[in-house]
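In: Just a sequence and a predicted model for now, questions to come.
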Amino acid sequence: MTAGTVRIIRLVHQWSSLISTVFLLLLCLTGLPLIFHHEIDEWLGYAPQAKPVLERGGKATVNEIARAALAHAPGKVLQYLAWDRDAPGLVIAYTNHAVDGPPDDAVLTAFNIADTSAAGPVGTGPMLILLKLHTDMYVGLAGKLYLGGMGLLFLIAIVSGVVLYWPFTRRLDFGSLRRNASRRVLWLDWHNLIGITTLVWAIVVGGTGVINSWAELMLMRWQATELAGMVAPYAGMPRPSQLASLDQVVTNARAAAPAMEIAFLAFPGTPFTSSHHFAAFMRGDQPLTSRLLKPVLLDGVTGEVTGAAELPIYLKALFVSQPLHFGDYAGLPLKIIWAVLDLFTIVVIGSGLYLWIARTRRRPQRAAMVPGRRA
C-alpha cells in the first residue's frame, strides 16, 4: 500500500468518524439502557403484569378482548391486536382516532386474557423517550434516514480503520500498549486495540441499525409490490362496514399456517394490509423463527383466507435485525455482553475524538518549530 493511498484512507477514516461522532455517541448512550428496556420497565413499574388464567374460568376470546379495548378507548378504533410471546397472558390493543391514523397517535394498552381487564399502558415512561431519540430524534422518517446515514458513515469508519490497522501496527505485537510513550500514543494504542476487539460487534450493530432506519421505506415497497399483487382482485373496494368475527379470523389464520402462532392482527385499512382484508402475521416457535413473520390475508367480511405468502428477503432481514440490534435473542447474558461492547464503543468514539483534538493542537506547535517560519 503506497503512502498516498494510506493518506487517503486515513482522511476517509478521520472525517467519516468526526462527522458521525456526536450522533454515534447519542446512539450509544441511548442504546445502552434500551438493551435492558424490558427489565427497566419492570423495575420502574411500566410493564403490565398479567393475571393468572384459571382453568375453570378459561381464556377470553379475541372478540371479548376487542370489545374491552374499544370500551376502554371511547371514540377510537382498533388498528392492531398483538400477542407478545414474552407475556402470554396479555393481548396488546392498538387504538387510534382513525384506522389509518399515524403510528405516533396510537395508544397501546395491554389486556388480560383471564378477564379482559386492562393491565396497563404499553410503551410509556422514560424508555419511550430514549427509544424516540435513538430511532428518529423526534423528527419522524427524516430523522430515521439521517441516523441511518450516520450509521453508514460509522461502517465506512470501521472498514477504513481496519485497512489502516495493519500499516500503523505492523511493527507492534497485537495488543501492545506503549506505556512509556506520550499520552496521545497510549490512547492511540487503546483506540486501536478496543476498536479491533469490538470489530465484529460494531459491524453487526451498525449494519442492523442502518437496516432498521429503512423500515418505513421497506414497508412502503412491500405495500406497493407484493401486497398490492395479493389484493389486486379487491382493488377499490371500501372498508367493510361489518367486520368478520375476530375469533373466526384468528382460527382461520392458524389453520392456514400450521405449527405457527399469531404475532399480530392488522385490521382492514391499516398500513400492513388492504382496505378490505385482515392480515394475520404468523411466527414460528423458535428464537429465530419467531422473528420471521408470514402474512396471511383474510377477507374482512367473511374471515376466509384469501392468500398467504412468504415475506420478501428485505423484510425478513428487517425483522431479524430489529431484536439483534439490541441483543434481544438469548436472554440476559447476551444483553450484558451487548452492554459491555456498547461501553467499549463509547471509549473508541471518545478516544478517536481526543486523538483528533490532540493532533490539531500539535500542528501549530510543529509550525512554530520550523526554522525560519514567522509566528
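Out: Structure received.
In: from here on, contacts and neighbour counts on C-alpha atoms
Out: Noted.
In: chain center to the helix ranked longest in the chain, what's the gap?
Out: In the chain, taking DSSP state H as the definition, the longest helix is helix 331-369. Helix 331-369 has its C-alpha centroid displaced from the chain centroid by 25 Å (Cα atoms, centre = their mean, to the nearest Å).
In: Report all helices and strands that that helix contacts.
Out: helix 3-35, helix 183-197 (3 or more Cα pairs under 8 Å, 6 or more residues apart in numbering; DSSP states H and E).
In: take a look at this one as well, against the first:
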Amino acid sequence: MSRNTVRAWSLVHKWTSLVCTVFLLMLCVTGLPLVFHDEIDGLTRHEAPIVAQTGQPLLDLDQVLDTALKARPAEVGLFMSFDTDRPVVNVTSGPRPDAPETQMHFVSIDQTNGKMLTPSTASPVGKVMDFILRLHTDMFLGLPGYLFLGFMGFLFFIAIVSGLVIYAPFMRKIAFGTVRASRSTRLKWLDYHNLLGVVTAAWVIVVGLTGVINTLSTPILQFWKTDQLAEMTAPYKGKPVPIQLASIDAAVKTAQAAAPGMRVQFVAFPGGSFSSNHHYAVFLQGATPATQRLLTPALIDAETGQLTAVRRMPWYAQALLLSQPLHFGDYGALPLKLLWAVLDIVTIIVLGSGLYLWLARRRTPAHDAVIPPPEAAETAR
C-alpha cells in the first residue's frame, strides 16, 4: 500500500472517529447497564414469585382484559403481551385504538387470581433504566434521534474498517501486541489504542451494525405494514374498527391452532400500529432458543373471530428481530452478558484513548510531535 493511500485512509479514520466518538462513548456507557436489564429488573421486583399450581385454572384472556379495563373504563385495549417466566399478562390500553404512546396505560395482571401488579418501572431504579434506554436509543428525539445515532454508528463502522487498514503497515514493522511503554506517553497510548482496537474489532463491528439496524426499526416496520400487512388485509381495506370485538381468548387459540408448536408473544388490537382496523394481529414465536426471536403474525378477523392469514415476517424484519437481542447479548445467559460488558468497557477505552491521542497531538509542539498512526511504523525502526 502506497504512503498516499495510507494517508488517505488515515484521514478517513481521523475524521469519522472524531465526528462519532462522543456519541459512541455515550452509547457504550449507557449500553453497559442495559446489557443487564433483565437482572436489574429482577432485583427491583418486590412482589412474591407467581407460580401456577398444577391443575390450577387460569383466567382466560377475556377476563384479564375485562379486569384491566374496569380500572380504565374510558379506554380500549391496544396490546396484550405475556411474561415467559410466570403467569402474568400485560395489558396496554388507551383512550382510542390509535392513541399515541404518551396516552397509553400499562398494567400487569396475575393470571392466577386477577390481581394487578405494580410494574418494576414504578421503582426509582426502573425509572432510571427507562431514562437510560431512551437516551441510548433516540436521545429523547424520536425518529430523528434514531436516525442520527444510526448515522453515528455507520461512521463508527467506517472508522473501524479504516483503522484496520492503516494498522496493517504498522504490523509489518512491530510485533503484534507490542506496547512501547518506555517511549512517550502518547506513543504508549497509541499502541494500546491500536492493540485493543484490533482485538475487539469483530465484536465492535457486530454490535455496531446491529445497533444501526435497530435504529431503522421504525422505517422497517412501516415498510412491512405498507407491504405485506397491507397485502394480507387488502380485502378489508377501508373497513372501520368493529364496534363489538370478538373474544380475544378465542382469537389467540385460533392463531395457535394455525401455527402449532409456537407460543404467543403479543397481540395487537384492531386500529393500532401493528394491526389493521379489522384484525387482531397475534404475533407468535418459536419455542426453541434458535426460533424464539423470529415472529409469525396471524391475523384474526376481530368481528367474526375467523383466521384471515398467517405469514412469516419477511427477511428485512427478521434481520431486525435478530439484531435486537444480539446487540445486547441477550442470546446467552449471564456469562455472555459479562463478556459483552468486558468488551464494552474495552471499547470505551479505545474511544477514550483515540480522543486523547487527537487532543495530545494538537497540544504537542511540532518539533516534539509523535508520528501519527499511519506513519507510526517508522518509529519502530
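Out: It's in. Since this is a predicted model, take the numbers as computed values, not measurements.
In: So after superposing, what's the score?
Out: Once superposed, chain against chain, the TM-score is 0.94 (TM-score structural alignment, normalised by the length of structure 1); 365 aligned residues with a Cα RMSD of 1.6 Å.
In: Show me which positions of the longest helix of structure 1 end up buried.
Out: 335, 338-339, 341-342, 344-349, 351-353, 355 (16 or more other Cα atoms under 10 Å).
In: thinking again about what came up before, got JSON lines for the helices and strands packed on helix 331-369 of structure 1, with distance to F111 of structure 1 and mean neighbour count too?
Out: Listed next are these as JSON lines, based on distance: least, Cα to Cα, whole Å; neighbours: other Cα atoms under 10 Å:
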{"stretch": "helix 3-35", "distance to F111 of structure 1": "24", "mean neighbour count": "17"}
{"stretch": "helix 183-197", "distance to F111 of structure 1": "45", "mean neighbour count": "18"}
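In: Figure out which of these is closest to L227 of structure 1.
Out: In terms of Cα to Cα, the element of those nearest to L227 of structure 1 is helix 3-35, at 32.3 Å.
In: ok and the closest one relative to helix 331-369, angle-wise?
Out: In terms of direction (axes from the mean of the first three to the mean of the last three Cα atoms, to 10 degrees), helix 3-35 of structure 1 departs from helix 331-369 by 140 degrees.
In: Tell me which stretches of structure 1 form strands.
Out: With DSSP state E, the ranges of strands along structure 1 come out as 77-82, 90-96, 107-112, 118-121, 261-266, 277-283, 294-299, 305-308.
In: Let's have the ones you listed in CSV, adding distance to I8 of structure 1 and mean neighbour count.
Out: Formatted as CSV, the strands of structure 1 follow (distance: least, Cα to Cα, whole Å; neighbours: other Cα under 10 Å):
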stretch, distance to I8 of structure 1, mean neighbour count
strand 77-82, 51, 23
strand 90-96, 51, 25
strand 107-112, 50, 24
strand 118-121, 53, 19
strand 261-266, 49, 23
strand 277-283, 47, 28
strand 294-299, 46, 25
strand 305-308, 51, 16
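In: Dump the ones you listed into TSV; add distance to G140 of structure 1 as well.
Out: Listed next are these as TSV, based on distance: least, Cα to Cα, whole Å:
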stretch	distance to G140 of structure 1
strand 77-82	20
strand 90-96	18
strand 107-112	17
strand 118-121	22
strand 261-266	22
strand 277-283	25
strand 294-299	26
strand 305-308	31
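In: Of those strands, which is nearest W43 of structure 1?
Out: strand 118-121 (15.0 Å).
In: Quick one: residues contacting the residue most central in space within structure 2.
Out: Centroid-nearest residue in structure 2: Q324, 3.9 Å away (criterion: Cα atoms, centre = their mean). The contact partners of Q324 of structure 2, taken as Cα atoms under 8 Å, 6 or more residues apart in numbering, are 210-211, 214.
In: Swap in 10 Å and give it another go.
Out: Contacts for Q324 of structure 2 (Cα atoms under 10 Å, 6 or more residues apart in numbering) come out as 207, 210-211, 213-215, 217, 293, 330-331.
In: swap in D38 of structure 2?
Out: By Cα under 10 Å, 6+ apart, the residues touching D38 of structure 2 are 330, 334.
In: Please apply the same query to R72 of structure 2.
Out: R72 of structure 2 sits in contact with 66, 93-95, 105, where contact means Cα under 10 Å, 6+ apart.
In: what residue of structure 1 matches up with it?
Out: Aligning on TM-score structural alignment places R72 of structure 2 opposite A73 in structure 1.
In: now do G142 of structure 2
Out: Checking TM-score structural alignment: G142 of structure 2 goes with G140.
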